[in-house]
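Trainee: My questions are about this predicted structure, shown below with the sequence.
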Amino acid sequence: MKIGYFLSCEEYEPRELLEQALLAEEAGFEALWISDHFHPWNDEQGQSPFVWGVIGALSRVTRLPVTTAVTCPTMRMSPVITAQAAATAAVMHEGRFRLGVGSGEALNEHIHGDAWPSADVRLEMLDEAVDVMRRLWSGENVEHRGRHYTVDNARIYTLPDEPPEVYVSGFGPKSVRLAGRIADGYITTSPDTDLLDLFRETSGGKPAAAGFKAAYASSEEEGVRHAHRLWATSGLPGELAQVLATPRHFEQAAQLVTPEMTRDSLVCGPDLERHVASFQPYVDAGFEEVYVANIGPHYRDMITRFGEEVLPAVRAMAARDQKLDDKVEVAR
């Protein structure tokens, strides 16, 4: 299992993101995720740089593979422009760039004043967008008249040797089935084994990656304070994350999330054994890649301590589980 670090564009300004990437590589993390937002989830997070500028800069400070987690290539940025951005990123990272995509949130995609489509329509748009991008990555001149997109004599000239892989996020059966049909891999933020099994079944066993957050701090109480102040919005249920339109709306909804709910939802504080244990559900589920994001100001200490103790322990845990799986398979 590959262990990566998740760069949170909503919480950190660009120079901090570059520093985190450099520290993560030095600490032994094997890959990077980076979020793609126009707005943060709330004003306390306070950041949201243009991710493609940061991705370009990352190519100058690290050789770790980079994946967007995730880009919406359907509204705020068209599939044509997203395809060009991803192709350039793949060239700058010498093929170590992967495009993670999803159907998006109104928080980021409403900014041009378009109506927010239903979930079924958004998935239909994503399906068409991925097809358009792959055609553009062929280097050929593309003409397209689809249900949602028109492409008029477009050709991308700056291309990597191989087109970027496309991973598709999914948090319900419909989106997971789409991922299984069109994606090179699956992205999620939950160790939901039912959805993972559905993806494995519909994709023929393609790889899956998951990410989660940790609030490393000098005490559990401090970690809870940071996590609740910055990421209480993660505790909102159902489809709220897809349909609320502004950080203010998320702040209003997050008043329903208590500090105790935040405490129960992720590991806060300095207890490295608990941080190791937070990987266990993802190891048990069988994800090929797992990414962890820091919450709060102590990212330097978090990355260092994870590199020294958490990553080796998680790798040992994954190796033990793999040996057990191999023994079971032989016994069959």
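Mentor: Received it, and whenever you're ready, just let me know what you need.

Trainee: all contacts plus neighbour counts: C-alpha atoms, from now on.
Mentor: Will do.

Trainee: Quick one: classify Thr67 as helix, strand or coil.
Mentor: Counting by DSSP: H, G, I helix; E, B strand; the rest coil, the backbone at Thr67 sits in strand.

Trainee: residues in contact with it?
Mentor: Counting by CA atoms under 8 Å, 6 or more residues apart in numbering, Thr67 touches Leu32, Trp33, Ile34, Phe97, Arg98, Leu99, Gly100.

Trainee: Show the buried residues in those.
Mentor: Neighbour counting with 16 or more other CA atoms under 10 Å marks Leu32, Trp33, Ile34, Phe97, Arg98, Leu99, Gly100 as buried within the contacts of Thr67.

Trainee: I'd like the secondary structure assignment at the fifth one, please.
Mentor: What that stands for is Arg98. strand.

Trainee: And the strands in the protein?
Mentor: Counting by DSSP state E, the chain has strands at residues 2-7, 32-34, 66-68, 97-101, 142-145, 150-154, 165-169, 185-188, 208-214, 289-294.

Trainee: Of all the ones you listed, which one comes closest to Ile81?
Mentor: Closest of those to Ile81 is strand 150-154, at 10.2 Å (criterion: CA to CA).

Trainee: For the closest one, which helices and strands make contact with it?
Mentor: strand 142-145 (3 or more CA pairs under 8 Å, 6 or more residues apart in numbering; DSSP states H and E).

Trainee: ok, and here's another one to check against it:
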Amino acid sequence: MVQFGYTMMTEQAGPRALVDDLVEAERAGFDFSVTSDHYFPWLASQGHAPYAWSVLGAGAQATERIGLMTYVTCPTVRYHPAVVAQKAATMQLLSEGRFRLGLGSGENLNEHVVGAGWPSPEVRLTMLEEAVVIIRALFTGENVDHQGEHFEVANARLWDLPGTLPPVGVAVSGRRSCAMAGRLADLVIATEPKPELIHAFDQHGGAGKPRVGQIPVCYDTDRDAAVARAHDQFRWSVGGWPVNAELPAPSSFEGATRYVTPQDMAQAIPCGDDVDDFVDAVRRYTEAGFTEVAVVQVGGEHQRPFIGWAAKELLPALREL
């Protein structure tokens, strides 16, 4: 059975609101949640970027059932993989086994802040693979020394490890990342409903593992208002990851999307309150082979109306899939 998730999007709400909305999402019946991990919003109109790991810790204490997951953390530039391993183990303990560690190669937007430069896509994938190996080694509970191409670890050990380790997910966008995810990850993560990504993941060892997708939506009883909000806060998403991973600041996304129209957004994501439009958009993921789909409601202050509508109309309709 496909599971349906709720997104705590740190770029569009402050930390207290994110946790409060997560509590409501659990009550509404969402199966799991995912959390973005950003230092900047994509666009200034979104207006937020709290520290995701503090939000996750608070969310673990405020909820009882709903799954928690980073979607995604970059363990290569802003964070060292040894520190990510410690954070993930701690989150699994705090949540009593509800946490999954989603990893990706990152975006310049968030990683440039430590002044270490922004590597090429090929190097970023190599760094991500080495980081996953380090995190897996630390999850054994043994002392780890590592001298690799990109990272060094000196006599590190995790002293607080959960009985059940957090599953590790890797975000993919092409054949090389799919091959790496198939070999090293417990689940695959993607933001596009492309069957070829799932097929490549399966070919390299991913068969039978969970596949987690994510889709933006903009619920509002006033469709025109929904379209306007989607354009104001989410037009960055139409650029595609080869572009989005390289731009360094919200102002860069403002410039890159200046020709994106509200009509473009109305075609790109479901807007309004027609449940069939939302179900059809999610169906593209289920038909592509995804076993879990998280929705992103656009607009930080518009979460509660969406969650209430989802509980009554959207989730029951999605269960029919």
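Mentor: Thanks, I have the structure now. Predicted model, so just to flag it, every value in this text is computed and none were measured.

Trainee: follow-up on the earlier one: adding distance to Phe306 of the first structure, write the strands of the first structure out as CSV.
Mentor: Converted to CSV, the strands of the first structure look like this (distance: least, CA to CA, whole Å):
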stretch, distance to Phe306 of the first structure
strand 2-7, 10
strand 32-34, 15
strand 66-68, 19
strand 97-101, 24
strand 142-145, 46
strand 150-154, 45
strand 165-169, 26
strand 185-188, 22
strand 208-214, 11
strand 289-294, 10
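
Trainee: which residues in the first structure does stretch 81-90 of the second structure match up with?
Mentor: Under TM-score structural alignment, stretch 81-90 of the second structure corresponds to residues 79-88 of the first structure.

Trainee: Closest to Ser59 of the first structure out of the buried ones among the contacts of Thr67 of the first structure?
Mentor: Once CA to CA is applied, the member of those that ends up nearest Ser59 of the first structure is Phe97, at 9.5 Å.

Trainee: Now check the closest one against the second structure: what is it aligned to?
Mentor: Checking TM-score structural alignment: Phe97 of the first structure goes with Phe99.

Trainee: Look up how far Asp220 of the second structure lies from its match.
Mentor: 31 Å (CA to CA, to the nearest Å).

Trainee: got it, and Ala137 of the second structure?
Mentor: Separation of Ala137 of the second structure from Asp220 of the second structure (CA to CA) stands at 46 Å.

Trainee: same thing with Pro81 of the second structure?
Mentor: Distance from Pro81 of the second structure to Asp220 of the second structure, counting by CA to CA: 40 Å.

Trainee: ok, the counterpart of Val166 of the first structure in the second structure - contacts?
Mentor: Using TM-score structural alignment, the equivalent of Val166 of the first structure in the second structure is Val168. Shown in contact with Val168 of the second structure (CA under 8 Å, 6+ apart): Arg100, Leu101, Gly102, Leu103, Ala185, Asp186, Leu187.

Trainee: In contact with the closest residue to Val168 of the second structure other than its chain neighbours, which residues?
Mentor: Counting by CA to CA, 6 or more residues apart in numbering, Leu101 is the residue found nearest to Val168 of the second structure once chain neighbours are left out, at 4.9 Å. Contact analysis of Leu101 of the second structure by CA under 8 Å, 6+ apart lists Met69, Thr70, Val72, Thr73, Ala88, Pro166, Pro167, Val168, Gly169.

Trainee: thinking again about what came up before, distance to Leu58 of the first structure for the contacts of Thr67 of the first structure - can I get that in a markdown table?
Mentor: What follows is the contacts of Thr67 of the first structure, written out as a markdown table (distance: CA to CA, whole Å):
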| residue | distance to Leu58 of the first structure |
| --- | --- |
| Leu32 | 10 |
| Trp33 | 11 |
| Ile34 | 10 |
| Phe97 | 11 |
| Arg98 | 13 |
| Leu99 | 15 |
| Gly100 | 17 |
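
Trainee: Can you list which of the residues you listed carry over to the second structure?
Mentor: Retained in the second structure by both residues aligned by TM-score structural alignment, their matches' CA atoms under 8 Å are the following of those: Leu32, Trp33, Ile34, Phe97, Arg98, Leu99, Gly100.

Trainee: Tell me how far the second one lies from Arg135 of the first structure.
Mentor: Remark: distance between Trp33 of the first structure and Arg135 of the first structure (CA to CA) = 25 Å.

Trainee: How about Tyr167 of the first structure?
Mentor: From Tyr167 of the first structure to Arg135 of the first structure the distance is 16 Å (CA to CA).

Trainee: Same check on His93 of the first structure?
Mentor: Distance from His93 of the first structure to Arg135 of the first structure, by CA to CA: 21 Å.

Trainee: Comparing these two, which residue is more hemmed in?
Mentor: Neighbour comparison, His93 of the first structure and Arg135: the larger count goes to His93, with 23 against 20 (by other CA atoms under 10 Å).

Trainee: separation between the more buried one and Glu109 of the first structure?
Mentor: On the measure of CA to CA, His93 of the first structure and Glu109 of the first structure end up 27 Å apart.

Trainee: which stretches of the stretch 51-200 of the first structure form helices?
Mentor: 51-61, 79-92, 106-109, 119-136, 173-182, 193-203 (DSSP state H, counting those that start in this stretch).

Trainee: closest one to Arg248 of the first structure among these?
Mentor: Using CA to CA, the helices of the stretch 51-200 of the first structure put helix 106-109 closest to Arg248 of the first structure, at 10.1 Å.

Trainee: give me the stretch of the second structure that that closest one matches.
Mentor: Using TM-score structural alignment, helix 106-109 of the first structure pairs with 108-111 in the second structure.
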